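**Q** Coordinates only, no sequence provided:
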């Protein structure tokens, strides 16, 4: 992608229209700081945005409907109608129509991203139950975007101010995890993490902690041998190459002692091992970033939260952080230049 001038254009796919995605999107974009930094484009339908503007009593939220990304206005909040007719909005209710809307919005944003017409994508939360269909298998945004952009490997990277956690295995059943903790898989994810910390976060010589798979990191083989046979040799190999990679650490003690603050990144072996402590420590400001892709994609680290949808109480902090993180990564990658450059 050639460097762009003006403000970076960041697309926001609306996600499940009956969840909290629309609410946190509107609230986040009311932040005057964001409007000065980026040009937002919401992939949804004007009627959905109008519904939530009224439902949430956000009279100060103003937007402009455009037919396509070529009509983008850099001083407005833009909304692209991705369907001719808007499905019914029923806050807190899972519907097939909402799933189709989420899929259509995501695909429209991906198409504009592929054509270089937007600089980054922030995905609002969706529901995997109603987005899946016989024609579409949707495991998660990370896997879907990796496939869309032909990336053989990517990294689910959860980031906040003083904690960054990546996963060796992502959306995988627990009984399959041990078989997938191989030297090859760990190296693939470590390579992406180290490169991302340098390229996307501007850290010249990143320090990375690697967690063990088993309780107490295997207790010298007493509680499992993956640490001795697989993880430790990988760490030694990276140290020999001059990388600041340490471990394996026992996950409970590591986070219990807040050791994540001593490192630029933490590589966890599986989903819950990394995401439970991350969300406990940074739920309101955490961001899910897909590292290893040729494009920039972030999202809030929460789900649709049907139980509070439309009740004016959803916290927009994670969505705001996701938009700001996308902006920072775009700048760090050098895909954008200011008008003063």
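**A** Perfect, thanks for sending it. Every value quoted in this text rests on a predicted model; they were computed, and no experiment measured them.
**Q** When you work out contacts or count neighbours from here on, use the C-alpha atoms and nothing else.
**A** Will do.
**Q** what's the helix or strand for the most centrally placed residue in the chain?
**A** The residue lying closest to the centre of the chain (Cα atoms, centre = their mean) is residue 288, at 2.8 Å. According to DSSP states H and E, residue 288 maps onto strand 287-291.
**Q** Give the next helix or strand downstream of that strand.
**A** strand 297-300.
**Q** Now do the strands in this structure.
**A** 9-13, 39-44, 64-66, 78-81, 120-123, 155-160, 163-167, 207-211, 244-249, 265-268, 287-291, 297-300 (DSSP state E).
**Q** Tell me which other helices or strands the first one touches.
**A** Contacts defined by 3 or more Cα pairs under 8 Å, 6 or more residues apart in numbering; DSSP states H and E place strand 9-13 against strand 39-44, helix 96-114, strand 120-123, helix 317-333.
**Q** report the angle between the axes of it and helix 317-333?
**A** Put simply, strand 9-13 runs at 140 degrees to helix 317-333, going by axes from the mean of the first three to the mean of the last three Cα atoms, to 10 degrees.
**Q** Now do strand 9-13: everything it contacts.
**A** Residues from elsewhere that reach strand 9-13 (Cα atoms under 8 Å, 6 or more residues apart in numbering): 38-44, 102, 105-106, 109, 117-124, 323, 326-327.
**Q** ok, structure two:
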């Protein structure tokens, strides 16, 4: 019997002055990880050599010129640049930011061309990546432009999944950015992802209120009554299992989130603070709704510990496994939709 080819997992290297390269290399320091996928780093041989030496990480790697030449059973490094970047761990550097973008662009291009199957992105610094040809507040917005679909920032772990109506938007601008069209699109995107990526047949979704206590019937803001509630009623009447809006301050502490398959938060910190409190180190940032699979760890560059060799790679490892599982789930979902008689295999 012919052996099935392993999933090619691309890795954009992130901020070289942060912990991204460290957690990525530590993940594959365990040779058993090569049984699950073929890792493809987008950087350079010399950059990876410097990082592994400085951090004391014991891995061997294979240098290649293009992702399509990646070998199973090896850690592959696509040489994106020839020069040697100046790396000063813990430093916010515009020059290093350029290499983060070079790595990301090359990885996304390989993903679009099916040279890799999935992408895991190491953390970037949103400040030093800004350039004339790259004006995005983060990975999600760039990927939404490059890959087909309606993007959704989806923080996921085994027992908790939190999507965002607005992600990298200033708090003062979030309420005005939320409108019926946005809500409908995000709900449909999260529903499709739960079915296709997580094998949930009839997803049940909770929406958090925009204002404290969901506005207290208009006493603390009218957005919940005038924007959220009408759309929730409309979608519920149309057969969507959408509920709320719920008061965000008590929703997580009371374990109410356990009654739902996913939670849709109004803005960034409303969703990410409880998510990271409940699952830090095990959570994964997944960009749902796109034609390709991209995940990342639930932490940033962590300059304060960069270069010390003490970074915990648990979240990056979870991001790897999540990307692989979602890729497999999508393949199965496609098979099931093409053969409806097998749909009973998808759990309720």
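**A** Noted; the coordinates are in hand. Owing to the predicted nature of the structure, the values given are computational and were not obtained by experimental measurement.
**Q** Redo the helices and strands packed on strand 9-13 of the first structure as CSV? Include distance to residue 131 of the first structure and mean neighbour count.
**A** Putting those into CSV (distance: least, Cα to Cα, whole Å; neighbours: other Cα atoms under 10 Å) gives the following:
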stretch, distance to residue 131 of the first structure, mean neighbour count
strand 39-44, 15, 27
helix 96-114, 4, 21
strand 120-123, 14, 28
helix 317-333, 21, 22
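**Q** can you list the ones you listed in CSV and add distance to residue 26 of the first structure?
**A** Shown next, in CSV, are these (distance: least, Cα to Cα, whole Å):
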stretch, distance to residue 26 of the first structure
strand 39-44, 10
helix 96-114, 16
strand 120-123, 13
helix 317-333, 10
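**Q** for the ones you listed, which one sits closest to residue 224 of the first structure?
**A** Residue 224 of the first structure lies closest to helix 317-333 among these, at 36.8 Å (Cα to Cα).
**Q** Where does the closest one end up in the second structure?
**A** Under TM-score structural alignment, helix 317-333 of the first structure corresponds to residues 314-330 of the second structure.
**Q** what's the average distance of that stretch to the first structure?
**A** After superposition onto the first structure, stretch 314-330 of the second structure sits on average 0.5 Å from its aligned residues (mean Cα distance after the TM-score superposition for the first structure).
**Q** Quick one: map residue 38 of the first structure onto the second structure.
**A** So residue 38 of the first structure corresponds to residue 37, using TM-score structural alignment.
**Q** Could you give the number of residues near residue 172 of the first structure?
**A** Using other Cα atoms under 10 Å, residue 172 of the first structure has 12 other residues around it.
**Q** any idea what it aligns with in the second structure?
**A** Taking TM-score structural alignment, residue 172 of the first structure has residue 169 as its aligned residue in the second structure.
**Q** where's that match relative to residue 180 of the second structure, distance?
**A** Remark: distance between residue 169 of the second structure and residue 180 of the second structure (Cα to Cα, to the nearest Å) = 18 Å.
**Q** what do you get for residue 51 of the second structure?
**A** Distance, residue 51 of the second structure to residue 180 of the second structure, using Cα to Cα: 47 Å.
**Q** do residue 71 of the second structure as well
**A** Taking Cα to Cα as the measure, residue 71 of the second structure falls 48 Å from residue 180 of the second structure.
**Q** buried ones in stretch 213-232 of the second structure?
**A** Buried residues in stretch 213-232 of the second structure, counting neighbours by 16 or more other Cα atoms under 10 Å, are found at 213-215, 221-225, 227-229, 231-232.
**Q** whereabouts in the first structure does stretch 266-284 of the second structure align?
**A** Counting by TM-score structural alignment, stretch 266-284 of the second structure corresponds to 269-287 in the first structure.
**Q** buried ones in that stretch?
**A** 269-275, 277-279, 281-287.
**Q** what does stretch 121-129 of the second structure give?
**A** 121, 122, 123, 124, 125, 126, 128, 129.
**Q** Quick one: map the second one onto the first structure.
**A** Residue 122 of the second structure maps onto residue 124 in the first structure, with residues paired by TM-score structural alignment.
**Q** wait, what's in contact with its match?
**A** Neighbours of residue 124 of the first structure in contact, by Cα under 8 Å, 6+ apart: 12, 13, 14, 15, 16, 21, 22, 25, 299, 300, 319.
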